[in-house]
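all I have is the shape, not the residue letters:
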């Protein structure tokens, strides 16, 4: 039996209301105790002057791609997640999966991955699998039945819920959404959605998600609320979410601390009329890859890429800082990176979301340390009913991060989104060191998280 003692750190566990200088004792892969004693241990980690808290849980991720051949998970975003203190990712968001989600979980268990991964079954993936790739057209009842049966299989295999990306698939009907969402009722599963519209259309879109939660009897997650409503709508939008909750709809939200979003040029986000909707110019868009990599968009570039290279990644600098702040300090909102990895140019959120939240929100006191850690850990664990994660209760998984509150900084940029942060010093997954002094030392400790 291996015993590890993390000694002398400021232990922060929002679940138990702990915020004090103490020691954390781990036995094998489980939390043994938060203790003021100094019991004997096989390994002692000095955390003096550091914060010791449960490993961060990224409520909104997009899983790594597969290696050529499709039989192994490619390690990219999950390594970046580990470097910023994440120990569990929630993947399969916005309706997308890179392969059958049950197979992805099986590969994670077989090979080990950089961080633990929970998986949502994606509606768009199911729709495409059943031969209906026209995102603007509704599908028939027979297709919906086929999707429903396939989705049920994935949920039975341990997926934690269903995700939708209806903004990207406007042909999605209410019956499609309801048929999949109701599979999550009564089984502690969740429905997460990139809602149907942003900017001023976000209010009607939020109403639709609330109605889905009410009619299907499921908990619903408003995905990346910042990129949907940080254009002057956030104050009212959060008030509406609170009203839904008062009416009995269990809705919560996630957000990342940046004022730019990332998506493909061919996405419905950039359908004609988007400049007026966002009150923006073509030059507010950065081309991330392809033949125009590194250039600001023009009308000619837009027309060329929409026609000939719609999968080209972009970054849109459209969101308002004060709206992002309103979201991130709200008790309704937890942290989710919406991480998507691209080589070279790309959004820094996959490498810097949690460090940026620490440096820009916790350190200056916009949120307290206890509440900030709650947003990065306990809120997501409670939301997903993962009672053995996001806390230091005896018997819980020993997923731990040790960070320096004064030195934690997001170093990633839009020019290089892969630069790791500073200040994240130690990460343990299942009681074993995955990151030591900011260096990855074990990329095989993560496993599938199933419910």
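Now that the structure is in, tell me what you want to look at. Everything quoted here is computed from the prediction, not taken from an experiment.

contacts and neighbour counts: CA atoms only from here.
Noted.

any idea how far residue 317 is from the closest residue to residue 295 other than its chain neighbours?
Excluding its sequence neighbours, the residue lying closest to residue 295 (CA to CA, 6 or more residues apart in numbering) is residue 287, at 5.6 Å. In this structure, residue 287 and residue 317 are 12 Å apart, going by CA to CA, to the nearest Å.

which one's more surrounded, these two?
More crowded of residue 287 and residue 317, by other CA atoms under 10 Å: residue 287, with 27 against 18.

second one coming, line it up with the first:
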């Protein structure tokens, strides 16, 4: 009897353990679980089932696939809203650095519906999303000779930029739109929004001479009709001299966002005037507006060599910089002289160069401490020395680009540790605040990410808070080195980085709005404008006032 009872107990224990193991697809044991939304911070075990967090407990749980997270933080996966790493190689570098969601909200893409379809067909290692690109829409209208039949995003945008310059004039950059042209541009953007675009990417800094204030307003209104964001690289970015101070450019788009009650993401708020910009954004948020800014922890950026703000009239005459001290070619690891710069603008207008901005170095420590100022890497495409995209299996030492693609988030953690910033605050900058603001636009996929909570999507980054360190540098051969201290990255419940090795799996999911049956495009029309914003004056016979509202009785007296 006693023997039978013992056998029964052993069988029951074994069976219950088998059932428990079958309850989860993945178990993470003994990690420091940190959730920025609830402020939970404790050693616990995490069970993952069907791509979601099924349990967070101090009780013992088992599973066939187990990660020992002793000494590691179990954090929400890093969410990147400024992600030009739209090729497989660059994405591989980013996920090794802890990124679980990469969305290009600044530059965006063309043909958004087709863009999502292609990405789903290819499969992707991280979650993906895009805005509708105002720049590419302007090319369609102002440079009709450029072949835009293919989907255009950061992976092939350099070629399109170069093609637009072939006739000697980049129309998209310098041409002011007529009302008819503006309506064409807005119709393109509206169709992308109908197809589920996260918002509109407005890179005004690249077409500051072409875009009028009203066209900028119209683009934000087009996004606002859907309740979606405008992600804006403002027209006077970097400039410190009046009357075209960088901060005035924020005033332009912030005023639009407030009168439209539309979301706004300020791209590149890590240059001159950031302190004024962040003050205004905080004051606006206190009044209920969904507006926020982003930075990355580097003193240099990377952009097309033909960018409007790199012209001598701006770079030298207004900003006071010298090309041989600030414009760096990642392919040759050399700074360019002014003559070399101007020659390359003519020969390779779409070529990427590293742009050093010295004042950033002293500002960086403050960015780490600003509430709801988020980290966004501005990750660049995975180009080699020749400016062409590298294949997925290329060695990271062949990458010729900016180190932020591989190490942005590790560097933020490293700097935060050195400066004594609370780790929970840093995690909010790396993940939660982006998810919160995007979720507040109605983007359901973001309401389920950026948190470590039962029921939420299991996008998780595991790192060692004591040793995490950026290794990528500006020197060729080191541009893409992976960080130290991020051994595991999990996307939708699937391990993508295992003990530091990126696995050939593609669990990424689309981050988008549902496709709508009808668009919301409303063309700008002079007569309709009169009807909406003026009163009917009968004596003005030369005007067609058929759309104007009738005078109220009190107005007739």
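Yes, it's here. Predicted, not measured: the structure shown is a model, and the values here were computed from it.

picking that back up, tell me the contacts of the residue nearest to residue 295 of structure 1?
Under the criterion of CA atoms under 8 Å, 6 or more residues apart in numbering, the neighbours of residue 287 of structure 1 are 293, 294, 295, 296, 297, 312, 313, 314, 315.

mind redoing it with 10 Å?
For residue 287 of structure 1, the contacting residues are 262, 264-265, 293-297, 301-302, 305, 312-316, 345-346, by CA atoms under 10 Å, 6 or more residues apart in numbering.

next step: those restricted to helices.
Among the contacts of residue 287 of structure 1, DSSP state H puts 301, 302, 305 in helices.

which one of the residues you listed is nearest residue 448 of structure 1?
Nearest to residue 448 of structure 1, judged by CA to CA, of these is residue 305 at 37.3 Å.

how about the closest one, what's its partner in structure 2?
Alignment note (TM-score structural alignment): residue 305 of structure 1 maps to residue 344 of structure 2.

and what of residue 422 of structure 1?
Residue 422 of structure 1 maps onto residue 484 in structure 2, by TM-score structural alignment.

would TSV of the ones in helices among the contacts of residue 287 of structure 1 with distance to residue 126 of structure 1 be doable?
Formatted as TSV, those follow (distance: CA to CA, whole Å):
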residue	distance to residue 126 of structure 1
301	32
302	30
305	27
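
restricted to buried residues, select those in ChimeraX.
Buried residues within these, by 16 or more other CA atoms under 10 Å, are selected in ChimeraX with:
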select :301,302,305
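
nearest the geometric middle of structure 1, what residue?
Most central in structure 1 under CA atoms, centre = their mean is residue 60, positioned 1.7 Å from the mean C-alpha point.

contact partners for the counterpart of it in structure 2?
Under the alignment (TM-score structural alignment), residue 60 of structure 1 pairs with residue 82 in structure 2. By CA under 10 Å, 6+ apart, residue 82 of structure 2 lies in contact with 102-108, 130, 231, 267-268, 294-296, 375-380.

redo that, cut-off 8 Å
Neighbours of residue 82 of structure 2 in contact, by CA under 8 Å, 6+ apart: 102, 103, 104, 105, 106, 267, 376, 377, 378, 379.

what of residue 335 of structure 2?
When contacts are counted by CA under 8 Å, 6+ apart, residue 335 of structure 2 touches 323, 324, 325, 326, 327, 328, 329.

the fifth one against residue 352, yeah?
No: Residue 327 of structure 2 is beyond contact range of residue 352, at 10.3 Å (criterion: CA atoms under 8 Å).

contacts for stretch 250-268 of structure 2?
Residues outside stretch 250-268 of structure 2 that contact it (CA under 8 Å, 6+ apart): 82, 106, 213, 216-217, 220-221, 223-224, 227-234, 277, 289-296, 441.

before we move on, what about stretch 306-318 of structure 1?
Everything outside stretch 306-318 of structure 1 that qualifies as a contact, by CA under 8 Å, 6+ apart, is 231, 259-267, 278, 280, 284-290, 305, 346-347.

what ranges does the stretch 201-350 of structure 1 have for its helices?
202-216, 225-229, 234-246, 274-278, 299-308, 321-329, 349-357 (DSSP state H, counting those that start in this stretch).

how near is the nearest residue to residue 437 of structure 1 once chain neighbours are set aside to residue 220 of structure 1?
Counting by CA to CA, 6+ apart, residue 425 is the residue found nearest to residue 437 of structure 1 once chain neighbours are left out, at 4.5 Å. As for residue 425 of structure 1, its distance to residue 220 of structure 1 is 34 Å (criterion: CA to CA).

more neighbours: these two, which one.
Neighbour count, other CA under 10 Å: between residue 425 of structure 1 and residue 220, residue 220 has more, with 28 against 22.

how about that one, what's its match in structure 2?
Looks like residue 220 of structure 1 aligns to residue 264 there (TM-score structural alignment).

and its match, how far is that from residue 367 of structure 2?
Distance of residue 264 of structure 2 to residue 367 of structure 2, computed by CA to CA: 19 Å.

repeat that for residue 322 of structure 2.
Note on residue 322 of structure 2: its distance to residue 367 of structure 2, by CA to CA, is 26 Å.

quick one: which of these two has more around it?
residue 367 (22 against 15).

surely the more buried one is in contact with residue 360?
No: with contact defined as CA under 8 Å, residue 367 of structure 2 does not reach residue 360; the gap is 10.0 Å.

find the residues that touch each one of the two.
What both residue 367 of structure 2 and residue 360 touch, as defined by CA under 8 Å, 6+ apart, is the set residue 270.

now residue 196 of structure 2: closest residue in space, sequence neighbours ignored.
residue 513 (4.3 Å).

was I right to think the one you found contacts residue 192?
No: if you go by CA under 8 Å, residue 513 of structure 2 and residue 192 don't touch, sitting 10.7 Å apart.

same drill for those two, tell me which one is more crowded.
Taking other CA under 10 Å, residue 513 of structure 2 and residue 192 do not tie; residue 192 has more neighbours (27 against 19).

could you measure the more buried one against residue 185 of structure 2, distance?
Residue 192 of structure 2 sits 11 Å away from residue 185 of structure 2, going by CA to CA.

Validate this expectation: residue 5 of structure 1 resides in a helix.
No: Residue 5 of structure 1 is assigned strand when assessed by DSSP: H, G, I helix; E, B strand; the rest coil, not a helix.
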